[in-house]
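A.B. asks: Need coordinates for the following:
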Amino acid sequence: MTTKGKAYEGQFFDESAVWLEWGQYEAAILPGVGANLIAFRDHERKLTILREPAADEMNDFRANPGVHGIPVLFPPNRYEDGKFTFNGVSYQFPVNEAATGNHLHGFFHTASWQVEEYNVTSSESYAVLSITINQEHDIYQYLPHEFTLKLRYSLSDLGLSQQVIVHNHGPSAMPCMIAFHTAINAPFAEGSTSEDYTYSLTIKDRWELNERMLPTGRYQPLTAEEAKMSTTGLNPFWEAMDNHYTSSTKNGRNMMELTDNRLGLKLIYDVGTAYKQWMIWNNNAGGKFFCPEPQLNLVNAPNSTLPAEEIGLVTLEPGQIWEETSRLYIIKA
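C.D. replies: Model (predicted):
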């Protein structure tokens, strides 16, 4: 044990939370609201990395928990008419986006999760949360599989680490479709403005979306400004964005880099190469936060005729496990 870190149960305003501390860093996770990692802060440099709800915004947050912190989406994004067929099984999700007639974002970012453990070691503070779906769980009516999602978050000298595990312990194959709707502040530093920020993202191609925000299966050319995302970078609010891209790699890694040019600090969000897609949304270029969303599968993937490997549609056979790690940390620019 060490006095450098802490892990304990407490409150985030009126919501129960697991708090982690390590050196200059602290983080909070909300078991009752989708195991959302709602806060990641650097006290020494006065940085608030993630978009957090204020005390008087907590009811609005609980009603729509997808645009604060790090919500887990399973399955992520939109599914046409809430329907798809996978491995010969038909699935019907509720249509919860009236404007498009689609199902949006799955069920796990609003569900209650279990706290398995939290502790401090000589090198980190950590917490493990999970949710298990079986025939008694409400989600089973939409995803009739027996499986567990597990999240492990830790703080160390290396920043914030996330490990996600999906374990199919049922008798039938299941689709593994997951993303994180990570809401990052820009500015994340006191005294900076959104104009001080530029970002880059390891993208390759932009998917063409139809009027219902569903992929057509075709790519569309990147504009000259979009091309800067994977080269010189540009401001997160250069235009309103709700765009879907294939991922690429930079020096072997799949990541977003956000630079505060006033302070000379760079936030790196290294998400792992299993995520074959990126969504990026900036709240109509609102100038306060944006969401670079690592996504395993193409939007509406089971309804696509493209090869499963190309669109990141992962099949978990009985007993199989899928996992990936991500990390958020700050370096000098």
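A.B. asks: Please count neighbours and contacts with C-alpha atoms only from this point.
C.D. replies: Noted.
A.B. asks: Now the longest helix belonging to the chain: buried residues?
C.D. replies: Longest helix in the chain by number of residues (criterion: DSSP state H): helix 58-63. Of all the residues in helix 58-63, those buried under the rule 16 or more other CA atoms under 10 Å are Met58, Phe61, Arg62.
A.B. asks: For the comparison step, fold the sequence that follows:
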Amino acid sequence: MKNTTQLINWNGTTCVKLNSGGYEALIAYEIGSNVIRLRNNIVGMEFFRYKDDNTADDIRQSAEVWGLPTLYLPNRFADGVLKTSDAVYHLPVNEKAPFNNHIHGFLHRRVFEVVEHNADNNCAWLKTRYVYDENDEFFQYLPVPFIAEYTFTLSENGLEQDIKFTNTSGTKVLPMSLASHTSLSAPFVDGAKESDIRLTVPIGKKCELNERCLPTENLKSLTMWDLEYKTGNKCPVLQVCDNDMYFGECTELDHEKFHGIIAEDIASGKKLCYEVSDEYKFWIIWNDRGFNHYFCPEPMTAMIDAPNLSLPADVTGYREVKPGETFEAHERFFSK
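C.D. replies: Just a heads-up that it's a prediction; the model follows:
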């Protein structure tokens, strides 16, 4: 079957549809370049939380919990404060009491531009870009201009996303914490049962969170609950997984080192694989109380509230992009 890309109208927003290698992807560049659908038609696998009758406005209203939204700045900043090496920024507190945090930033709601979409004999691809400057309403809180560039590549190897952030400020460092609020479908195999899902997450120590979902800076050893992630025995739905946050490690896939998570339908043996680059140092597992037919293994490059913690940066994962420099990350989804 020929590899293709096309612009389509999907329930009120223009998307780019990619087809290649038995996979199809639908990317809503007007909603943060969210991959609102990824499907493998050969094995019958629906990767992300998706509904045919969703409208574009439905997704905009809760863009964090559909498809594959890329978050900048992700997760929580206590009282909206973000401390960098050369400034202190006050972000809007958009998570109400008792939390009183800034949560999830702004980029997943922005309208990106399509730079290029095309296909050849090997793959189909889409490149999108967002230029962040004084024209963005968030700039009053974070006056550090940057360019975000995403490249999506679909092939028989699955869907790959390459992410680049370039600091264009000239004077200020760009705080860098990045995450995907990956919303995986439950079940993800056509006709399967949610109770047959088992999730493997290669984890190290657990990051204890307080009642505001902020790190206490206490790093805990793993309990039996936590070890179910590591051993691949965790059913990530039909029970509550509420912001379980861990240092990420590596597992094995086909006897090779694998930096990512694996979800398996144990009845069929089909696996949904999610590989991330080494920039992603943490995993948070959340499932919206467990009975809404999706679960979120979220890779993060830095801890929650990382720039404000007293822990060193080589522990928290927090980093800063100097003027003129670029931060890059990569992730891939595929079925086995």
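A.B. asks: about what we covered before: what is the distance between the longest helix of structure 1 and the centre of its chain?
C.D. replies: Relative to its parent chain, helix 58-63 of structure 1 has a centroid offset of 18 Å by CA atoms, centre = their mean, to the nearest Å.
A.B. asks: Who are the contact partners of Ile147 of structure 2?
C.D. replies: Arg129, Tyr130, Val131, Tyr132, Lys164, Phe165, Thr166, Asn167, Thr168 (CA atoms under 8 Å, 6 or more residues apart in numbering).
A.B. asks: same thing but 10 Å
C.D. replies: Shown in contact with Ile147 of structure 2 (CA atoms under 10 Å, 6 or more residues apart in numbering): Arg129, Tyr130, Val131, Tyr132, Asp133, Lys164, Phe165, Thr166, Asn167, Thr168, Thr326.
A.B. asks: Glu24 of structure 2 matches what in structure 1?
C.D. replies: Taking TM-score structural alignment, Glu24 of structure 2 has Glu26 as its aligned residue in structure 1.
A.B. asks: Quick check: its match vs Gly5 of structure 1, distance?
C.D. replies: Note on Glu26 of structure 1: its distance to Gly5 of structure 1, by CA to CA, to the nearest Å, is 9 Å.
A.B. asks: which neighbours do those two share?
C.D. replies: Shared contacts of Glu26 of structure 1 and Gly5, counting by CA under 10 Å, 6+ apart, come down to Leu20, Ser125, Leu155, Ser156.
A.B. asks: Mind checking which of those residues land in strands?
C.D. replies: The strands, defined by DSSP state E, take in Leu20, Ser125, Leu155, Ser156 from the shared contacts of Glu26 and Gly5 of structure 1.
A.B. asks: want to try CSV for the residues you listed, with neighbour count and distance to Glu208 of structure 1 as columns?
C.D. replies: Output for these, formatted as CSV (neighbours: other CA atoms under 10 Å; distance: CA to CA, whole Å):
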residue, neighbour count, distance to Glu208 of structure 1
Leu20, 28, 41
Ser125, 27, 42
Leu155, 29, 38
Ser156, 22, 40
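A.B. asks: Take those residues and lay them out in CSV including distance to Trp238 of structure 1.
C.D. replies: Output for these, formatted as CSV (distance: CA to CA, whole Å):
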residue, distance to Trp238 of structure 1
Leu20, 35
Ser125, 37
Leu155, 32
Ser156, 34
